[in-house]
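> Curious how this folds, go ahead:
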Amino acid sequence: MIGVIDTRGDCAAWTFPADPGVVRTARTVVRRQLAAWGLDALEDVTALLVSELVTNSLRYAHGPIGVRLTHPEEAGSPLLVEVSDPVPDAPRERRAGPDEETGRGLQLVACTSCRWGTRRGRRGKTVWFELALPG
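I've put the predicted structure just below:
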């Protein structure tokens, strides 16, 4: 892990090197932060989706990967999860064939989250998704 930006309050963010081992590390820090916020019910799905997006970043980007969680204070607001990398091109959602081993990550994000999208920044792109808080 390159560094933890902040894990206090309603936001937690980390930056990881473009190394295959960071997928496991990203899942671990996300699970720990959600547990610290009392959002244990979201640990599995959030860790899975973060894992998919970090894996996509590793496949196509060759620079640092950022992961950011924002826990809303307002009731009814969703958990916001962002994964950033230095490649400005937005990922494409595609339909993987039944025998293909890859190509389902964004489908999984789209089907599992409340909303998702991408945005360009000065230093690359961010893929984000929202998950409803347990009620």
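
> C-alpha from now on. contacts and neighbour counts both.
Noted.

> residues contacting the closest residue to Arg24 other than its chain neighbours?
Among residues not flanking Arg24 along the chain, Ser51 sits closest, at 7.6 Å (Cα to Cα, 6 or more residues apart in numbering). Taking Cα atoms under 8 Å, 6 or more residues apart in numbering, we find Ser51 in contact with 23-24, 26-27.

> Proceed likewise with the subsequent sequence, for comparison:
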Amino acid sequence: MATVSPSECETFPTWAYALQLPHDARAARVARVTLRAVLAGHGMSQLQETAELLASELVTNAYRYSDGPAALRLRGLGGDRLRVSVWDTNPHIPPPFDNRSQPLCPVPAEAAGGRGLFLVRHYAENWGGYPLGDDLFGRGGKLLWCEVGSEAAGQVAAA
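Presented below is the predicted three-dimensional model:
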């Protein structure tokens, strides 16, 4: 019998929650409610405004630009850091997530949309996306993610 202990470098335990979302206009609201509950349960309510905006934008993007289900994953990274990931069935990585080296350009004021992922890039401490290959169940698609922490807390309210 062997005893396994956590790594000494892990001062905060990590956790993860996953939520399956149907292709439904109400999915972003359900994701926000779930996010609030998770953050409150882990004593991370200071991240709520920023994380809620970013999760809502990612889920809304999944609903608007894919025709299948989506999934939200919330993962505590230790301390007061959170990773929000959204999977959807469309493999296309949209701008500005398709080129991390491009500077963040403003969206024209007269544009009807296109601000969501720019908001994610602006308010997230880190972000990214990648296409997923088809698996045995034919569920390729893409994963877009972002991270928020104490540095991002309150930025949305201040703006």
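
> TM-score for this pair?
The pair, once superposed, lands on a TM-score of 0.85 when counted by TM-score structural alignment, normalised by the length of structure 1; 125 aligned residues with a Cα RMSD of 1.9 Å.

> related to what we said a few turns ago, can you say which of the contacts of Ser51 of structure 1 are buried?
Buried subset of the contacts of Ser51 of structure 1 (neighbour count, 16 or more other Cα atoms under 10 Å): 23, 26-27.

> Among these, which one sits closest to Gly105 of structure 1?
Proximity of those to Gly105 of structure 1 (Cα to Cα) peaks at Val23, which lies at 13.6 Å.

> Which of the helices or strands spans the residue positioned nearest the centre of structure 1?
Nearest residue to the geometric centre of structure 1 (Cα atoms, centre = their mean): Val50, 3.5 Å. Under the criterion of DSSP states H and E, Val50 of structure 1 resides in helix 43-60.

> tell me the average deviation of the helix or strand just after that helix from structure 2 after fitting.
Toward the C-terminus, helix 43-60 of structure 1 is succeeded by strand 65-70 as the next helix or strand (DSSP H and E). In the superposition against structure 2, strand 65-70 of structure 1 averages 0.6 Å from its aligned positions (mean Cα distance after the TM-score superposition for structure 1).

> so strand 65-70 of structure 1 corresponds to what in structure 2?
Alignment of strand 65-70 of structure 1 against structure 2: residues 70-75, by TM-score structural alignment.

> Show me what counts as buried in stretch 122-141 of structure 2.
Across stretch 122-141 of structure 2, burial judged by 16+ other Cα under 10 Å covers 123-125, 127-132, 139-141.

> Greatest separation within those: which pair is it?
Spanning the widest gap among the buried residues of stretch 122-141 of structure 2 are Tyr123 and Arg139, at 29.6 Å by Cα to Cα.

> separation between the residue of structure 1 most remote from its centre and Arg92 of structure 1?
Largest separation from the mean C-alpha position in structure 1: Asp99, at 25.8 Å (Cα atoms, centre = their mean). Distance of Asp99 of structure 1 to Arg92 of structure 1, given as Cα to Cα, to the nearest Å: 19 Å.

> before we move on, the earlier item: TSV for the buried ones among the contacts of Ser51 of structure 1, including secondary structure?
Formatted as TSV, the buried ones among the contacts of Ser51 of structure 1 follow (DSSP: H, G, I helix; E, B strand; the rest coil):
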residue	secondary structure
Val23	helix
Ala26	helix
Arg27	helix
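
> Map Ala112 of structure 2 across to structure 1 for me.
In structure 1, Ala112 of structure 2 lines up with Glu101, judged by TM-score structural alignment.

> Same question for that match, what's its three-state structure.
At Glu101 of structure 1, secondary structure determined by three-state DSSP is coil.
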